[in-house]
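Participant: Predicted structure and sequence below. I'll ask about it afterward.
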Amino acid sequence: MAFPWLQTPPTDPKFYGFPAPAKLNLMLKIVGRRDDGYHLLETVFRFIDYGDTIWLAPDDSGHIVLETPLPHVAPDHDLTVRAARALQQATACQAGVRIRIDKRLPMGGGLGGGSSDAATTLMALNQLWGLGLSRQALQNIAVTLGADVPVFIFGEAAFASGIGEELTTCTVPHAWYVVLHPAVEVATAKIFASEGLTRNSPRSIMRALETTQRQNTLQNVVFEMFPEVKNCYDSISRYGNAMMTGSGACIFLECESQKEAEQVYCSLADEYQGFIAEGLIEHPFYSLSR
């Protein structure tokens, strides 16, 4: 794996660094709604070789301390803190941890940054605290934190249904991605509350790779609410079939090679922030859980 930023540890040697990669939704559609208001969806998740870094310093204090709180997010609401506390409660663990986050993924970007951070925290602390929980046990904790958290512990490219927690391994092709951020933060709850959202897309016949559909039924609603996202989509669409990931705001384009991705990104870098990344077959820490 690349994750080159892990080569430079923080000044405090008590911290261990763990990658929290971004995800892309290669397909996303809403197929229904539960009585409790949760939306039923179908999507294909894949991880990419770009993301945040979670630094953890375990101790025996019993306290969970976030040393790098994010702007406008109370530490108690941060998903890494919630993940650590949920793991403590599920196992009656008396250990503590200090947490630092190197945040590279934009908030409200549809890249799963917060969910990935939470999943990495669960997997890493399971090791650092010597808890020995299985992958399924960690996924059971993860789903209480958010619908996107379990897939990062599942650890493979996956077809997801239900509210996102029913996961089936699927095959994805080797690819590179150009990912652009249109400098707006899209609140997921706002998009799912929209009256214009299509909630009755036909279900897939096969629980298999659905990338041939290449659709995101949230996309048009986001475009109407956030013209900046539509403009970004139009710009990158000159080079191929672009798509929005998650509930936005990031737009991505799949490329066959690193060279192609670099050429596309260079042509748009003056207009938009973003990055290129290689697609991953599995999470960097897939082998941490069994």
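Facilitator: Yep, that arrived.
Participant: use CA for all of it now, contacts and neighbours both
Facilitator: Fine.
Participant: For the helix or strand hosting residue 52, which helices and strands make contact with it?
Facilitator: Taking DSSP states H and E as the definition, one finds residue 52 inside strand 39-59. Applying 3 or more Cα pairs under 8 Å, 6 or more residues apart in numbering; DSSP states H and E, one finds that strand 39-59 contacts strand 16-33, strand 96-102, helix 113-128, strand 158-161, strand 273-280.
Participant: Could you pull out the buried residues of the last one?
Facilitator: Buried residues in strand 273-280, counted by 16 or more other Cα atoms under 10 Å: 274, 275, 276, 277, 278, 279, 280.
Participant: can you put the residues you listed in a markdown table and add distance to residue 119?
Facilitator: As requested, these are exported to a markdown table (distance: Cα to Cα, whole Å):
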| residue | distance to residue 119 |
| --- | --- |
| 274 | 23 |
| 275 | 23 |
| 276 | 23 |
| 277 | 20 |
| 278 | 21 |
| 279 | 19 |
| 280 | 17 |
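Participant: okay, pairing it with this:
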Amino acid sequence: MRSLHHCLAPAKLNLFLHVVGRRADGFHLLQSVFQLIDHGDVLHFDLRPDERIVRSTDVPGVPEEQDLIVRALRLLQAEHARRHGRLPPGIEVAIEKVLPMGGGLGGGSSDAATALMAANHLWQAGLTQQELMDLGLPLGADIPFFMFGETAFAEGVGEALQAVPGPDCWYVVIEPGVSVPTPAIFSAPDLTRNTTPVTIADFSSSLVASGKQFDFGKNDLQDVAERLFPPVAEAATWLKSYGDARMTGSGACVFCAFSSEHEADQVLAQVSLSGASAWKAWKARSLKSHPMKSLLQNQAVME
């Protein structure tokens, strides 16, 4: 097989995000539930006749050498060489960029995870899911989740994952028109760092009771992001008139869950009437598993 096209790199939402402590090395200890949604970048992979890893699409603000996709593929290429005694063919990657940078949706990490899964298949490298997760972790704490590929209760710095049932719902997501740098949020002196830890049972029982996620927990990063970036606060305040809206990740995007697509469409129709010209809003449905899993299973059957 020489190519894999139309590979969705789905966004994630943090249904809640608590900071429960801080390690001696400065990294924050987190608890969260990660939810995949059916909206994201689309990647296309083609093997090359040489051994180069090439990104054929320009991504403003992200030089090719710094792109997580390129860096992840080079790590896997080196691991392939170590295991099999030879370098695999190079790969050319084209990206249909949909997700904003600095939005808290995990776009770069999701792209890297999708690239690792695709290349592992195209190269027949033979790495297990856990081995791919371990390979990607040094590049970004969210990459293991996207490799894990299902709704997950996350702890540690986000790498300790356990599968949990997630809500079956629709989300309205607003991009408020700003990019939020994660370091600015985590370095803020007024960031809450001592939220009482919760358990999977706490989240699951709340989900069973309500049928939805949006009455559980909060995002500890949101107050800081709203203070530093007022457009985040404006979007969250507007969306809260329709439900328990909250920010995902370290921002900037905010979201609200709805029981049906019809409800989500009704809210989207109101966004255009809000007068906030900088906002971009869209809807997405929750996903139970990463679409690359079924894509690669189907490819394996065809082969």
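Facilitator: It's in. Since the structure is predicted, the reported quantities are computational estimates derived from the model, not experimental observations.
Participant: TM-score for the pair, please.
Facilitator: The pair, once superposed, lands on a TM-score of 0.92 when counted by TM-score structural alignment, normalised by the length of structure 1; 277 aligned residues with a Cα RMSD of 1.6 Å.
Participant: circling back: in TSV, list the helices and strands packed on strand 39-59 of structure 1 along with distance to residue 167 of structure 1.
Facilitator: As requested, these are arranged in TSV below (distance: least, Cα to Cα, whole Å):
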stretch	distance to residue 167 of structure 1
strand 16-33	14
strand 96-102	28
helix 113-128	15
strand 158-161	5
strand 273-280	17
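Participant: Among those, which comes closest to residue 84 of structure 1?
Facilitator: When these are compared for distance to residue 84 of structure 1 using Cα to Cα, the nearest one is helix 113-128, at 6.5 Å.
Participant: Where does whatever helix or strand comes next after that closest one end up in structure 2?
Facilitator: Note on helix 113-128 of structure 1: by DSSP H and E, the next helix or strand toward the C-terminus is helix 135-142. Helix 135-142 of structure 1 lines up with residues 129-136 of structure 2 when matched by TM-score structural alignment.
Participant: any idea which residue sits dead centre in structure 1?
Facilitator: By Cα atoms, centre = their mean, structure 1 has its centre lying nearest to residue 112, at 2.2 Å.
Participant: contacting residues around whatever residue of structure 2 lines up with that residue?
Facilitator: Per TM-score structural alignment, the equivalent position to residue 112 of structure 1 in structure 2 is residue 106. Each residue near residue 106 of structure 2 by Cα atoms under 8 Å, 6 or more residues apart in numbering is listed here: 11, 12, 142.
Participant: one step back: report the aligned residue range of structure 2 for the next helix or strand along the chain from the strand holding residue 52 of structure 1.
Facilitator: The C-terminal neighbour of strand 39-59 of structure 1 among helices and strands, as given by DSSP H and E, is strand 64-66. When structure 2 is aligned by TM-score structural alignment, the counterpart of strand 64-66 of structure 1 is residues 53-55.
Participant: and the matching stretch, how far from the chain's centre?
Facilitator: For stretch 53-55 of structure 2, the separation from the chain centroid amounts to 22 Å (computed by Cα atoms, centre = their mean, to the nearest Å).
Participant: Residues contacting that stretch, please?
Facilitator: By Cα under 8 Å, 6+ apart, stretch 53-55 of structure 2 touches 64, 70, 73, 74, 90, 91, 92, 93, 94.
Participant: Now it on structure 1. Mean distance?
Facilitator: Compared with structure 1 after fitting, stretch 53-55 of structure 2 deviates on average by 0.7 Å (mean Cα distance after the TM-score superposition for structure 1).
Participant: Was I right to think residue 29 of structure 1 contacts residue 215?
Facilitator: Yes. Here residue 29 of structure 1 lies in contact with residue 215, judged by Cα atoms under 8 Å, at a distance of 7.2 Å.
Participant: out of these two, which sits in the busier spot?
Facilitator: Neighbours were tallied for residue 29 of structure 1 and for residue 215 using other Cα atoms under 10 Å; the higher tally belongs to residue 29 (25 against 19).
Participant: Need the counterpart of residue 178 of structure 1 in structure 2.
Facilitator: Using TM-score structural alignment, residue 178 of structure 1 lines up with residue 172 in structure 2.
Participant: Count the residues that sit near its match.
Facilitator: The burial count assigned to residue 172 of structure 2 is 22, neighbours taken as other Cα under 10 Å.
Participant: dump the residue contacts of it.
Facilitator: Applying Cα under 8 Å, 6+ apart, one finds that residue 172 of structure 2 lies in contact with 255, 256, 257, 258, 264, 267, 268, 281, 282, 283, 284.
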